[in-house]
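K.L.:
this one's sequence-less:
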């Protein structure tokens, strides 16, 4: 069995980043309502999505470290996948709502207090840039934090767009620019959320990772001397880094248990080194009359 030692996310930097994003979100929601700017509200939702993903990264990092017990043999490894699915679905809903609002506002534009838009957009640019700097180090090691880090980078970009929109409204009174920026941010949220939803569902449905070729694995294992074939394969991800594999292995001769163990260790080595599979369960067989298909539904 392979054991991963995951990088401990530094709680302090993450906590500061969460606080900064809560400040931006609240300021932009209040400013959005006061100024009548939908772009500010959209940017607030974008920042709120960061708060969610950072909180999830932090909680999931703590939960995933908890050991399993007799009633939870896998521990809490899937906590972050379930949370990511919930977050992304929530954001998808918010984004669709924003698009509907923006379309209505586009055809009936109202004057917007652009001073609020400009200053709160600038606040978001500054605080998000600081957040990017704070989590940069952890983003190299932790996939969850990396996702949050990329979110923060796009936040800087959307906030710049909000500031530009604010300036256009201030100088030229082009109020329809506000719903247009809002729609762009909302579509970005849908695009980003869709990927997370798809990935989370694939993991929860125990689909084999796209990059793994079962036929190739079977060929590689069958090339080991004394192995006739490998069949009845199941491969799945527990979370975004732990890959599990189980299969029946046909031996070409009636070996002693000690010899069987040696062959199985060779198989494990191939699976680990070539396919990065961390947990392997094999069922050795000799002249067993079962279906030899690669994949057999349980």
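P.N.:
Cool, the structure landed. What you see is a predicted model, and the numbers here were worked out from it, not measured in a lab.
K.L.:
all contacts plus neighbour counts: C-alpha atoms, from now on.
P.N.:
Will do.
K.L.:
which residue packs closest to the residue of the chain most remote from its centre, ignoring adjacent ones?
P.N.:
In terms of distance from the mean C-alpha position of the chain, residue 254 ranks first, at 46.2 Å (CA atoms, centre = their mean). In space, and not counting its chain neighbours, residue 254 is closest to residue 286: 6.4 Å by CA to CA, 6 or more residues apart in numbering.
K.L.:
Put this next to the previous one:
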């Protein structure tokens, strides 16, 4: 089985899980909006708003997977894989704005509390928790393999915490009558979500800005290349990601004049960085000692790493 085929199967599995989570989340989001309207609970509305962003995030993630399947062409030589990262960035921004809105509404409600039907609020919140737990189980494993899925997972994860908060608020309001607890829980949900949303946005922006992928130390990559027999120096080393799990490297490698077997060195470097750093696409330029930028001779060799993951 080829690496590309295996990667395609993994993505297909991600899509199936996203679709199942989307059906669960959207269906309950509608019920939760109705419940928030009936009970008058801001905490429940906050949870419903997060459910809405969950549905949007899951739908966008599914669309991103479909677009990312499109093959590379002359205009987009890496294909459309990066659309997944654009989707994760959009999801992060959307959730960030929703969290800010909920914080604002919670602040307003502290001064103008409204009557809340705690029993209905509790029932809806418990059902929401069940839906969130199912969705989290569906997306949990895949969240470590794709930033796109991770964004959707964080949305559902924050909703799970929100549902727990709403359940606590409903119980407190039922037995104490403290309506302000509803606003307090809504604000707590917003504050809990913001830093995690920022982390997702930062990771997405790092990919879009072609930064070094998380978990890869550029100095260690350089030292690994230098450890290959025949390699004298390394320069113009670049490592970045096209999308989650698709790392790319380009580098100029200086070899000694006595190293005549350039293909062997290329193969060794490619195998080393693929195994140690999960870099599946390598472009390596070999240069002999004394090579100058203005003296391109037959000693200048190019090799495009043959290990592609699409």
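P.N.:
Great, that's in hand. Keep in mind that what you see is a predicted model, and the values were worked out from it rather than measured.
K.L.:
Tell me how the two chains score on TM-score.
P.N.:
Scored against TM-score structural alignment, normalised by the length of structure 1, the superposed chains reach a TM-score of 0.86; 288 aligned residues with a CA RMSD of 2.5 Å.
K.L.:
still on that earlier bit, for the residue nearest to residue 254 of structure 1, what are its contacts?
P.N.:
Residues near residue 286 of structure 1 by CA atoms under 8 Å, 6 or more residues apart in numbering: 250, 251, 252, 253, 254.
K.L.:
Tell me the buried residues within these.
P.N.:
Using 16 or more other CA atoms under 10 Å as the burial test, the contacts of residue 286 of structure 1 include 250, 251 as buried.
K.L.:
What about the contacts of residue 286 of structure 1, which are in strands?
P.N.:
In this view, those that belong to strands under DSSP state E are 250, 251.
K.L.:
Put together TSV for the contacts of residue 286 of structure 1, with distance to residue 89 of structure 1 on each row.
P.N.:
Output for the contacts of residue 286 of structure 1, formatted as TSV (distance: CA to CA, whole Å):
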residue	distance to residue 89 of structure 1
250	44
251	47
252	50
253	53
254	53
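K.L.:
right, and the pair among the contacts of residue 286 of structure 1 with maximum separation?
P.N.:
Within the contacts of residue 286 of structure 1, 250 and 254 form the most distant pair, 10.2 Å apart (CA to CA).
K.L.:
now the helices for structure 1?
P.N.:
Secondary structure of structure 1 (DSSP state H): helices at 11-35, 38-64, 79-107, 114-139, 143-172, 177-204, 214-222, 257-275.
K.L.:
now the aligned partner of residue 275 of structure 2 in structure 1: how far from residue 246 of structure 1?
P.N.:
Alignment note (TM-score structural alignment): residue 275 of structure 2 maps to residue 273 of structure 1. Distance of residue 273 of structure 1 to residue 246 of structure 1, given as CA to CA, to the nearest Å: 16 Å.
K.L.:
next one: stretch 80-94 of structure 2 to chain centre, how far?
P.N.:
Computed by CA atoms, centre = their mean, to the nearest Å, the chain-centroid distance of stretch 80-94 of structure 2 equals 8 Å.
K.L.:
scratch that, stretch 73-80 of structure 2 is what I was asking about
P.N.:
That offset, for stretch 73-80 of structure 2, works out to 22 Å (CA atoms, centre = their mean).
K.L.:
In terms of neighbours, single out the busier of residue 273 and residue 246 of structure 1.
P.N.:
residue 246 (16 against 10; other CA atoms under 10 Å).
K.L.:
Now do the contacts for that one.
P.N.:
Listed by CA under 8 Å, 6+ apart, the contact set of residue 246 of structure 1 reads 233, 234, 235, 280, 281, 282, 283.
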